[in-house]
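Novice: Build the 3D model from these lines:
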Amino acid sequence: MLIDGLSLLWRQSNWLRQAVGNQRCWFARGNGGIACSAARAARRWHGSMPSAAPSHLPPDRSGISAPPCPSIGRHRRTGSCAAAGCQSGAQAWSLVTDSLVVHVHPKEAQMEATGRDRRLRRLWGSVSGRTVLMPIDQPVTMGPIAGLDAIDAQLTRLLAGAPNAIIGHRGVLRRVPAEAARSTSVVMHLSAGTALSGRGHVKKLTGDVVEAVQLGADAVSVQVTFGVPEETDMLHDLAQVAAGCSRWGMPLLAMVYVAGIDPAEAPEKIAHGARAAAELGSDIVKVPYTGSADSFATVVAGCFAPVVMAGGEPSDSWEDVLLDVKDALSAGAAGVCIGRKVQQHSAPDEALADLHALVHANNLG
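Specialist: Predicted coordinates for the structure are as follows:
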């Protein structure tokens, strides 16, 4: 039996040597049965095949380059081609040469959405495509502020208003009731600093993407404060988290602030910070309102990632808050990210209902 098995392996390897000849090959690991074709099928499935492995293709986990394929990373790793409708599985073998293509297709068809896509979809209203986010991370910076001091009771009340997602640190997110988490997504905040230092706007990383995955988070967030000496450190942290998000399929929200300015007087600086956050890999960018629909529109236009409006300091006039929200949405905002103005409202669930009515309205006119 051993001799028969070795003989079979020899015949298979001899067939591959004859088929491939002296040409260079690339492999990606997987499971399934073999299907192969010669140059005509290779051109039909993949178009013109390159004579050398493209330098931009990242190596897979085995350290061997993935096969060339004009599609997204998932298909490059599997050796399938979305443009040709190839339904390859998540870990298919693929061998590519100038004259031969050998595929290995698992039986299951691939799912169209990636993990990142599915997580992002949970953050948006299914009809409006916009979002109502509520940060509850403020006590790390400010202490047990009104509206978040008795956290267990107040969480229940706030979640009754069904924000699309809440943003908090690990300790509070672990206290979110399981039944509430079914209707409200959770975003784990990964940076912190306290007012006790006198420089609470300077943030350091306090968690990572792997922990957020373990926690079951739908996204992560990081704050960057521009215009301070530590700006480059925070940008480095944002980039590091963005790299982790790419590896794990986790959406990233960047909270962007510029120190020492009134956003209404320097909207171009808010636009600069927003664009920098998007350039470094953020999927959503939160910025303060710049005082007018026209100026906020310049921020939105200059940032290719969706922009959401921050709430800022508590306001005596809820009507003014709603007017700002309406103007931001008319300028192209993808939603709001409002915390204290809701949490310190006399009726937080009603305040959230007002935000839902504006943000998820089909007609903002």
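Novice: C-alpha from now on. contacts and neighbour counts both.
Specialist: Will do.
Novice: Could you count how many residues lie near residue 239?
Specialist: Look at residue 239: counted by other C-alpha atoms under 10 Å, it has 17 neighbours.
Novice: what's the helix or strand hosting residue 10 packed up against?
Specialist: Assessed by DSSP states H and E, residue 10 sits inside helix 2-20. Other helices and strands packing on helix 2-20, by 3 or more C-alpha pairs under 8 Å, 6 or more residues apart in numbering; DSSP states H and E, are absent; none qualifies.
Novice: Recalculate using a threshold of 10 Å.
Specialist: Contact analysis of helix 2-20 by 3 or more C-alpha pairs under 10 Å, 6 or more residues apart in numbering; DSSP states H and E lists strand 101-105 as its packing neighbours.
Novice: Now tell me what touches the helix or strand following the strand it packs on from outside.
Specialist: Next helix or strand after strand 101-105 toward the C-terminus (DSSP H and E): helix 115-123. With contact meaning C-alpha atoms under 10 Å, 6 or more residues apart in numbering, helix 115-123 is reached by 113-114, 129-133, 163-166, 183-187, 217-219, 245-246, 248-252, 283-284.
Novice: what about 6 Å?
Specialist: Helix 115-123 has contacts (C-alpha atoms under 6 Å, 6 or more residues apart in numbering) with 164, 218, 249, 250, 251.
Novice: to compare against the first, here's another:
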Amino acid sequence: MYDGFEDPGETLDHVLEADPDGILASVPFLRRFESRIAAADVHTIGTIDLLYDSTLPGQHEDAEIHTQVFSAADAAEVADAAKVALVYGRDEPGVLKENAEFVARASEACRAADIPLVVEPTLWGNRVTDEFDPDLLAHANRLAFELGADILKSPYPTAGFEPIAANAPQPMYIAGGPAVDTDREVLEMVRGACDAGALGVMFGRNIWQRDDPAAVIDALSSIVHGDTTVEEAATQL
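Specialist: As a prediction, the model looks like this:
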């Protein structure tokens, strides 16, 4: 279990205090806290797949387990959109084959359920030496929208992101990845991504693992919606 998520309800309440644009979580999480989220009147995205790197719970190894666990119809019951991962760099080609086929099926199912599909192309396999390689991410994002993504959630390389965003025919948001050391680094990441063409962010640990998630959300909102500088946004921390 990640630090800061020992009490999911408490973590959710801290995030909702800052009036975020939306919540991205698993379908069961959204169902469990449906009344709290509905009261906050935010958009919701339901994750319908699951990735494991070990057959032991809570352990991290190098297994390549990626599977669909919920349907687009499940997501449509509690969310405004569904999200899946498209993982590159695995050792076994069959894993990518199954992943790509799953994403394409999910796109078709989401169209039938009348909800958009968010695809998160990632470089998480053992063959990857740099999960923020801009050249690989450019190809990964292109393949994601060719498989049917309505929205892209991309890792953010600090250099080389602008042509990736420019080449995307779908709205692009950046993923946060592991929590960075300081709140200011989060703001700098988002300011740089927006300047390079991202429409916003879909962050997890870089929100709920911060000391004051609500303040960080307020600061990020000022950048994304108010086009403020890092210095201006930092005054809200």
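Novice: Any idea what the TM-score comes out to?
Specialist: Superposed pair, TM-score by TM-score structural alignment, normalised by the length of the second structure: 0.86. Supporting alignment: 218 aligned residues with a C-alpha RMSD of 1.8 Å.
Novice: Just the buried ones among the contacts of helix 115-123 of the first structure, please.
Specialist: 164, 218, 249, 250, 251 (16 or more other C-alpha atoms under 10 Å).
Novice: Widest-spaced pair of these?
Specialist: 164 and 249 (19.5 Å; C-alpha to C-alpha).
Novice: Run a quick neighbour tally on residue 8 of the first structure.
Specialist: 12.
Novice: which residues touch it?
Specialist: The contact partners of residue 8 of the first structure, by C-alpha under 6 Å, 6+ apart, come to none.
Novice: Look up how far residue 36 of the first structure lies from it.
Specialist: Here residue 8 of the first structure is placed at a distance of 18 Å from residue 36 of the first structure (C-alpha to C-alpha, to the nearest Å).
Novice: Likewise for residue 333 of the first structure?
Specialist: For residue 333 of the first structure, the distance to residue 36 of the first structure - C-alpha to C-alpha - is 50 Å.
Novice: again with residue 115 of the first structure
Specialist: Counting by C-alpha to C-alpha, the gap from residue 115 of the first structure to residue 36 of the first structure is 30 Å.
Novice: ditto for residue 302 of the first structure
Specialist: According to C-alpha to C-alpha, residue 302 of the first structure stands 47 Å off from residue 36 of the first structure.
Novice: what does residue 199 of the first structure give?
Specialist: 63 Å.
Novice: same question, residue 313 of the first structure
Specialist: Relative to residue 36 of the first structure, and taking C-alpha to C-alpha, residue 313 of the first structure is found at 64 Å.
Novice: And for residue 247 of the first structure?
Specialist: Counting by C-alpha to C-alpha, the gap from residue 247 of the first structure to residue 36 of the first structure is 31 Å.
Novice: related to what we said a few turns ago, between residue 333 and residue 36 of the first structure, which one's more packed in?
Specialist: Higher neighbour count among residue 333 of the first structure and residue 36: residue 333, with 25 against 13, using other C-alpha under 10 Å.
Novice: I'd say that one and residue 308 touch.
Specialist: Yes: proximity of residue 333 of the first structure to residue 308 meets the contact threshold set by C-alpha atoms under 6 Å, at 5.5 Å.
Novice: sorry, back to before: tell me the one of the contacts of helix 115-123 of the first structure nearest residue 101 of the first structure?
Specialist: For the contacts of helix 115-123 of the first structure, the nearest to residue 101 of the first structure is residue 249 (29.4 Å; C-alpha to C-alpha).
Novice: any idea what the closest one aligns with in the second structure?
Specialist: Using TM-score structural alignment, the equivalent of residue 249 of the first structure in the second structure is residue 114.
Novice: Please apply the same query to residue 118 of the first structure.
Specialist: Checking TM-score structural alignment: residue 118 of the first structure goes with nothing.
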